[in-house]
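Student: Pasting a predicted model and its sequence here:
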Amino acid sequence: MIEFDFHLQRPGFCLELAGRIPPRGVTALFGHSGCGKTTLLRCLAGLEPEVQGRLSVNGQQWQAGGRQWPPHQRAVGYVFQEGALFPHLTVTGNLHYGYRRVPADARRLQPGEVVELLGLAPLLHRYPHELSGGQRQRVAIGRALLTSPDLLLMDEPLAALDALSKNEILPWLDRLHQTLDIPVVYVTHAIEEVARLADHMLLLEQGRLLAAGPLQSLLTRTDLPLAHADNATSVIETKVVRFESEYHLLHLTFDGGELQVPCTHAPETSTVRIRVAARDVVLSLSADSRGSALNHLPARITGFNNDPHPAHQLVTLTLGDTPLLARITRKSRDQLGLQTGQAVHVQFKAVAIS
């Protein structure tokens, strides 16, 4: 477990943050630009010498009582926006730079393991200028992993990439998420990345902690701004049932029922996280299966909230024990006579699920 309590005063900005980060999985630091995400990351790495407070990582006091370990004594891997590879070294040279920094008896990963994990074998003899943006970031992540860190920090690793490069690297980040046994702290301003990769979230606002907790619950909390954003999203953790190769559809199950989602090939894992935008959820009073939508599930309404748009109504529901957001019009609510506690049916097109 990582526990911190930081205070940092700067002209025009004050960071006052105390919280916990789970010992495994991806914790997203999320919030508007200037809220303190990167500053918190730098405090964890020991790059803010003026910060006051305490930091404990797996029982080790990295900062306490006015003393703090310098950056080189902290077992931290840091991935920057631009990758920051050494231009005069090949991919192999960059990877081994991180590996050589670690005493032999403290190495958790071997270069071959990282090369296989991140698909770097075809790139080993190339120089950074010969790589795409996504490839450079994969090498940067590999170099950070080969320092055998107790904590991996990633500062908006996709922010400098174009859409094609983002799509190239996201599957590898998915793979890291499923494989790594160390905590990852991931800074981003893109909720799509959070919904895809994170398990836990710290929501920051003006240097303060607005909320913290499991991703699924924070995304659907209507007292937080996430649920009221245009791209409000719910996540559902599912298990793979089968792959229907004829239609390239993946059949999934969770506590709220069964789903079908498009998929180019059978996945390597037995679990899949899906994301459903609130605007793509349709509510009905009966299980009418006519129409093109493949997914029809029973649900129960747990509440209603006003939305920034005067025509909209935000509806919270449960599918079994899984929370879900739906954005409908106020007219639709009145025409259907929807009430809190009412049993309804939700449907969404398979092509709307990511």
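Tutor: Happy to help now that I have it.

Student: CA only for contacts and neighbour counts going forward, please
Tutor: Fine.

Student: So for the helix or strand hosting residue 98, what gets flagged as buried?
Tutor: In this structure, residue 98 sits in helix 91-100 according to DSSP states H and E. Applying a neighbour-count criterion of 16 or more other CA atoms under 10 Å, one finds 91-99 buried in helix 91-100.

Student: got JSON lines for the residues you listed, with distance to residue 77 too?
Tutor: Shown next, in JSON lines, are the buried residues of helix 91-100 (distance: CA to CA, whole Å):
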{"residue": "91", "distance to residue 77": "17"}
{"residue": "92", "distance to residue 77": "18"}
{"residue": "93", "distance to residue 77": "17"}
{"residue": "94", "distance to residue 77": "14"}
{"residue": "95", "distance to residue 77": "12"}
{"residue": "96", "distance to residue 77": "14"}
{"residue": "97", "distance to residue 77": "13"}
{"residue": "98", "distance to residue 77": "9"}
{"residue": "99", "distance to residue 77": "11"}
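
Student: Check it against this one:
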Amino acid sequence: MLELAITRRVGGFTLDVALEAASGVTAIFGPSGAGKTTLARCVAGLERPDAGQIVLDGTVLTGPGRAVPPHRRGIGYVFQEPRLFPHLDVRANLLYGAPKGTDPGAVARMLDIAPLLARRPAGLSGGEAARVALGRALLRAPKLLILDEPLAALDRRRRAAILPYLERLRDTGTPILYISHAIEEVARLATTLVLLRDGKVVAQGPVGDLLSDPEVAALLGPDQAGALIEGVVAGSEAGLLRLDTALGRLEVAGVEAPPGGKVRVRIRAEDVIVATRRPEGLSARNVLPCRIAALRGGQGPGVMLRLDAGEGRLLARLTRRSVEEMGLAEGQDVWAVLKTSGVSRMDVGR
């Protein structure tokens, strides 16, 4: 358990945050300049707050008259850049800072870098170097792992290749503080979401609850809004994956997973079409009966709808004009239409 309540002033910016992070992945999400990295550096001991305290597993790391040095905090830190030692091979980089006698084999196999142990960093791709940095932090057996936008320096293709390894890392049970401004990473990895803006926490809670909340969607921005759905793979046919979810049966294209496997799917609000009558003659294969649970209008032409379907929730982004012309209102029964190809590979995780 990480508990903190701190303030930190840097120039004209003030970080004023109180939060708790338990097991699993706690994602600190927000735009550039929100204070995410400053928060992470304070937890790691690389910066000292002006006031407040930081407690990890009952031990005060930072507080009045106390500041545990970074190397004694039991925290692993992965930066945006891998920061590998160029004169050491991958094996030596992995073992740097690890307890004496540590065997890197299991972690190297988990991250698929076992064949690279004899290489120097200069011979690694960006994705390989990122995995080595992850392995090095994990081999220190940390009480807490901080990942500070570890994929920010990678292009979309390499990010998509690394995300499955971060899912494996999450499943090791090591508590993770994940710093990001990429909502698809948060949706795939996080247990808890902390939304940071202008140095303050504006929302925090279970990631699925927050991402399906129209109020939070307004804070994220219309392009980032999308509900998180968890499901079990029922099978596949003709390139379509069949998922049993709280919404009902969904079909998704372009994704592979074994029957019985559990997956997460982020369905973007802009990809959901709403109809007042059941549509017919459509190519879209996902047509779900829903009820409008909430409508939230913004300053612009858009309106965010929360749709309850079965035991699940969706978000839909419509224009204000469409809402008025269709006579949509809270409590109304409608139909939600989702294209099978509307879900990106980046939006489906294990």
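Tutor: Perfect, thanks for sending it. Values in this document were obtained by computation on a predicted structure and should not be read as measured data.

Student: before we move on, the earlier item: so which of the buried residues of helix 91-100 of the first structure comes closest to residue 144 of the first structure?
Tutor: Distance ranking of these against residue 144 of the first structure, using CA to CA, places residue 98 first at 6.4 Å.

Student: Just confirm that closest one contacts residue 141, I think it does.
Tutor: No: the pair residue 98 of the first structure / residue 141 is not scored as a contact, 10.3 Å apart, by CA atoms under 8 Å.

Student: ok, back up a step: considering the buried residues of helix 91-100 of the first structure, which is situated nearest to residue 209 of the first structure?
Tutor: residue 98 (32.9 Å).

Student: Quick one: the helices in the stretch 201-350 of the second structure, in order.
Tutor: 207-211, 214-220, 320-326 (DSSP state H, counting those that start in this stretch).

Student: So the aligned partner of residue 349 of the first structure in the second structure versus residue 326 of the second structure, what's the distance?
Tutor: Aligned against the second structure by TM-score structural alignment, residue 349 of the first structure finds its counterpart in residue 339. Distance, residue 339 of the second structure to residue 326 of the second structure, using CA to CA, to the nearest Å: 21 Å.

Student: Neighbour count for these two, which is higher?
Tutor: residue 339 (19 against 12; other CA atoms under 10 Å).

Student: For the more buried one, give me its contacts.
Tutor: Residue 339 of the second structure makes contact with 271, 283-286, according to CA atoms under 8 Å, 6 or more residues apart in numbering.

Student: which residues does residue 296 of the second structure contact?
Tutor: By CA under 8 Å, 6+ apart, the neighbours of residue 296 of the second structure are 214-215, 303-305.

Student: What distance do you get for it to residue 32 of the second structure?
Tutor: 26 Å.

Student: try residue 163 of the second structure
Tutor: 21 Å.

Student: Neighbour count for those two, which is higher?
Tutor: Taking neighbours as other CA under 10 Å, residue 163 of the second structure and residue 32 compare with residue 163 leading, 19 against 12.

Student: Tell me the counterpart of the more buried one in the first structure.
Tutor: In the first structure, residue 163 of the second structure lands on residue 170 (TM-score structural alignment).

Student: Its match in helix, strand or coil?
Tutor: At residue 170 of the first structure the chain is in helix, as set by DSSP: H, G, I helix; E, B strand; the rest coil.

Student: what about the aligned partner of residue 5 of the first structure in the second structure, neighbour count?
Tutor: Counting by TM-score structural alignment, residue 5 of the first structure lines up with residue 5 in the second structure. By other CA under 10 Å, the residues close to residue 5 of the second structure number 16.

Student: What of residue 152 of the second structure?
Tutor: Residue 152 of the second structure: 15 surrounding residues under other CA under 10 Å.

Student: Look up the closest residue to it, ignoring the ones flanking it.
Tutor: residue 80 (6.1 Å; CA to CA, 6 or more residues apart in numbering).

Student: Likewise for residue 228 of the second structure?
Tutor: Closest to residue 228 of the second structure by CA to CA, 6+ apart is residue 266, at 4.5 Å.

Student: That neighbour and residue 204 of the second structure: what is the separation?
Tutor: For residue 266 of the second structure relative to residue 204 of the second structure (CA to CA), the value is 18 Å.

Student: And for residue 127 of the second structure?
Tutor: 31 Å.

Student: cool, and residue 241 of the second structure?
Tutor: In this view, residue 241 of the second structure and residue 204 of the second structure are 32 Å apart by CA to CA.

Student: returning to what we had before: and the contacts of residue 339 of the second structure, which two are the farthest apart?
Tutor: Maximum pairwise distance among the contacts of residue 339 of the second structure (CA to CA): 14.4 Å, between 271 and 283.

Student: higher neighbour count, these two?
Tutor: residue 271 (18 against 8).

Student: quick one: contacts for the residue mapped onto that one from the first structure?
Tutor: Under the alignment (TM-score structural alignment), residue 271 of the second structure pairs with residue 280 in the first structure. Residue 280 of the first structure makes contacts with 326-327, 348-349, 352, as judged by CA under 8 Å, 6+ apart.

Student: for stretch 102-109 of the second structure, the distance to its chain's centre please.
Tutor: 26 Å (CA atoms, centre = their mean, to the nearest Å).

Student: Identify each buried residue in it, please.
Tutor: 104, 107-108.

Student: cool, stretch 116-135 of the second structure as well?
Tutor: So for stretch 116-135 of the second structure, counting by 16+ other CA under 10 Å, buried means 116-117, 120-121, 126-135.

Student: Find me the equivalent region of it in the first structure.
Tutor: The aligned range for stretch 116-135 of the second structure is 123-142, by TM-score structural alignment.
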